[in-house]
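> below is the structure, and that's it, no one-letter string:
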């Protein structure tokens, strides 16, 4: 790629994103995808010895085969679980269809049932890419779920839900069980780490996290003894440790969640302000 207008989708994608990659262009050269020609004149004009400017990028034969796969068939936006979760998805299915906000060159085909390595097979020796780890998908378990929600070791509540209740229902019953006003934002941090991206948040959250009102408890993939955090009111940071106490797959569904067991007196929500 030089001064000529790219004629293919792959060329247009590369032209739009590589102009400011600087030394990252060399990383892909080292991987064998292309060969870079340094723009020495531009470097001298900018008087910058620490920045690499590419005057020309010539895609290798290997790059010609690999780039359409990396940019279209197996685009990172569709296949990277962490990236999709940061954008607000929770139960990410790699390869499933994304909307247009990630660019016009994404495949409009649902590729989630395909092995990730499938388009790469012809680029490598026979059977070299066949021995990969299987993808485990979370199972949706019906029944009743009981959680122990602890503010301290001596102040906790056991709450029971049906599989179809949402994580927003979960929030509502926690607030009710601890006699708090429901007038603040909240988040569940599923990895047990405060402010991590592994988060299910209030429906009116402004940070693009997974919407608690759209996620049913059965869809989270809970297992017994799993622990995670619930933070309510980002100013005061009321922090609760939650443990999955029991999952009864054979129990009948219940209409409303309820408090099964109570230990300790709940503190006043705004005691520090009075």
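Cool, got the structure. None of these values were measured; they are calculated from a predicted model.
> hey, let's count contacts and neighbours off CA atoms from now on
Noted.
> list the buried ones in the helix or strand where residue 25 lies?
Secondary structure from DSSP states H and E places residue 25 in helix 24-30. Neighbour-count burial for helix 24-30 flags 25, 26, 29 (criterion: 16 or more other C-alpha atoms under 10 Å).
> closest to residue 150 among the residues you listed?
Nearest to residue 150 among these: residue 25, at 50.6 Å, using C-alpha to C-alpha.
> take the one below as the second:
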């Protein structure tokens, strides 16, 4: 039995990709599960495949969950084809050319988008359990990116997607203020005035001493002449 080999690239960085082999009779749900496993995502959100043309334009939608099958008003107005369920559709049903393309979208609130292209048709190996990731290139991005925004600023979809990492609130440490006793005795106002008076007397005595020294110096100069 034939095996399809698909290259699954991250849309925002095509240097990150996984090559996956899947049997022609296996379903899109099995394809979805191996993509989740190969990129180490948690497989907890809605997802959908879209049959694509050579320009990555989305066509027929193949969705993961039954509750996503009904068309909304906008899709009805645009005459969109009825959605199909991954578990019910085999891969071979939508292989129309040797390089068939699909667009895969996971977590509709965040829109993780992958571009898928068939790169080879090989023979099935009895020793391999399919589907299987046969090549990994590039480090897969973290599924949940931290957003530093207030919770009320996030849309309900983003908040439910688990993107908000609320910082832990630390309790404020209680500051204890202590009254420090210096042990110094208070200085009375009378003592202050007394000290000021003594300083004044000292200044007067210093002035007289300076005048006497100046007189002596002048006298000595006259004697020299």
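Yes, it's here. Predicted, not measured: the structure shown is a model, and the values here were computed from it.
> quick one on the thing from earlier: relative to structure 2, which residues correspond to the helix holding residue 25 of structure 1?
Alignment of helix 24-30 of structure 1 against structure 2: no match, by TM-score structural alignment.
> give the other helices and strands that that helix contacts.
strand 34-38 (3 or more C-alpha pairs under 8 Å, 6 or more residues apart in numbering; DSSP states H and E).
> number of nearby residues for residue 170 of structure 1?
Using other C-alpha atoms under 10 Å, residue 170 of structure 1 has 21 other residues around it.
> try residue 7 of structure 2
So residue 7 of structure 2, with other C-alpha under 10 Å, has 20 neighbours.
> turn the buried residues of helix 24-30 of structure 1 into TSV, including distance to residue 61 of structure 1.
Shown next, in TSV, are the buried residues of helix 24-30 of structure 1 (distance: C-alpha to C-alpha, whole Å):
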residue	distance to residue 61 of structure 1
25	17
26	17
29	12
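> and those residues, which is closest to residue 190 of structure 1?
residue 25 (36.7 Å).
> could you pull up the contacting residues of that closest one?
Neighbour list for residue 25 of structure 1: 18, 36, 54 [criterion: C-alpha atoms under 8 Å, 6 or more residues apart in numbering].
> returning to that earlier point: closest to residue 215 of structure 1 out of the buried residues of helix 24-30 of structure 1?
Nearest to residue 215 of structure 1 out of the buried residues of helix 24-30 of structure 1 is residue 25 (C-alpha to C-alpha; 40.5 Å).
> counterpart of residue 86 of structure 1 over in structure 2?
The criterion is TM-score structural alignment: under it, residue 86 of structure 1 has no aligned partner in structure 2.
> which SSE is the aligned residue in structure 2 for residue 174 of structure 1 in?
Aligned against structure 2 by TM-score structural alignment, residue 174 of structure 1 finds its counterpart in residue 35. In this assignment (DSSP H and E), residue 35 of structure 2 forms part of helix 28-38.
> identify each buried residue in that helix, please.
Buried residues in helix 28-38 of structure 2, counted by 16+ other C-alpha under 10 Å: 28, 29, 30, 31, 32, 34, 35, 38.
> doesn't residue 22 make contact with the fourth one?
Yes. Contact between residue 31 of structure 2 and residue 22 holds when scored by C-alpha atoms under 8 Å: they sit 7.2 Å apart.
> pretty sure residue 49 of structure 2 sits in a helix.
No. Applying DSSP: H, G, I helix; E, B strand; the rest coil, one finds residue 49 of structure 2 to be strand, outside a helix.
> look up how far residue 113 of structure 2 lies from it.
Residue 49 of structure 2 sits 10 Å away from residue 113 of structure 2, going by C-alpha to C-alpha, to the nearest Å.
> between these two, tell me which one has more neighbours.
Comparing residue 49 of structure 2 with residue 113 by other C-alpha under 10 Å, the one with more neighbours is residue 49, at 28 against 19.
> the more buried one against residue 103, yeah?
Yes. With contacts counted by C-alpha under 8 Å, residue 49 of structure 2 reaches residue 103, the gap being 5.7 Å.
> so where do the helices sit in the stretch 151-274 of structure 1?
For the stretch 151-274 of structure 1, the helices defined by DSSP state H, counting those that start in this stretch cover 167-177, 217-220.
> give the contact list for the counterpart of residue 19 of structure 2 in structure 1.
Residue 19 of structure 2 maps onto residue 158 in structure 1, with residues paired by TM-score structural alignment. Residue 158 of structure 1 sits next to 146, 147, 148, 149, 259, 260, 261, 262 when contact means C-alpha under 8 Å, 6+ apart.
> highest neighbour count among the residues you listed?
residue 149 (25 neighbours).
> what about that one, distance to residue 171 of structure 1?
Residue 149 of structure 1 sits 11 Å away from residue 171 of structure 1, going by C-alpha to C-alpha.
> now do residue 205 of structure 1
From residue 205 of structure 1 across to residue 171 of structure 1, the span is 14 Å (C-alpha to C-alpha).
> before we move on, what about residue 238 of structure 1?
13 Å.
> same question, residue 248 of structure 1
Residue 248 of structure 1 is 21 Å from residue 171 of structure 1, by C-alpha to C-alpha.
> same check, this time on residue 18 of structure 1
Note on residue 18 of structure 1: its distance to residue 171 of structure 1, by C-alpha to C-alpha, is 45 Å.
> and stretch 44-59 of structure 2, how far apart are its ends?
Terminal residues of stretch 44-59 of structure 2 lie 24 Å apart, using C-alpha to C-alpha.
> show me how far it is from its chain's centre.
With C-alpha atoms, centre = their mean, to the nearest Å as the basis, stretch 44-59 of structure 2 stands 26 Å off its chain's centre.
> for that stretch, buried residues please.
Buried positions in stretch 44-59 of structure 2, judged by neighbour count with 16+ other C-alpha under 10 Å: 47, 48, 49, 50, 51, 52.
> in whichever strand or helix holds residue 13 of structure 1, what counts as buried?
Of the helices and strands defined by DSSP H and E, residue 13 of structure 1 is found in helix 9-18. Neighbour counts over helix 9-18 of structure 1 (16+ other C-alpha under 10 Å) mark 10, 11, 13, 14, 15 as buried.
> right, I'll call it a day here.
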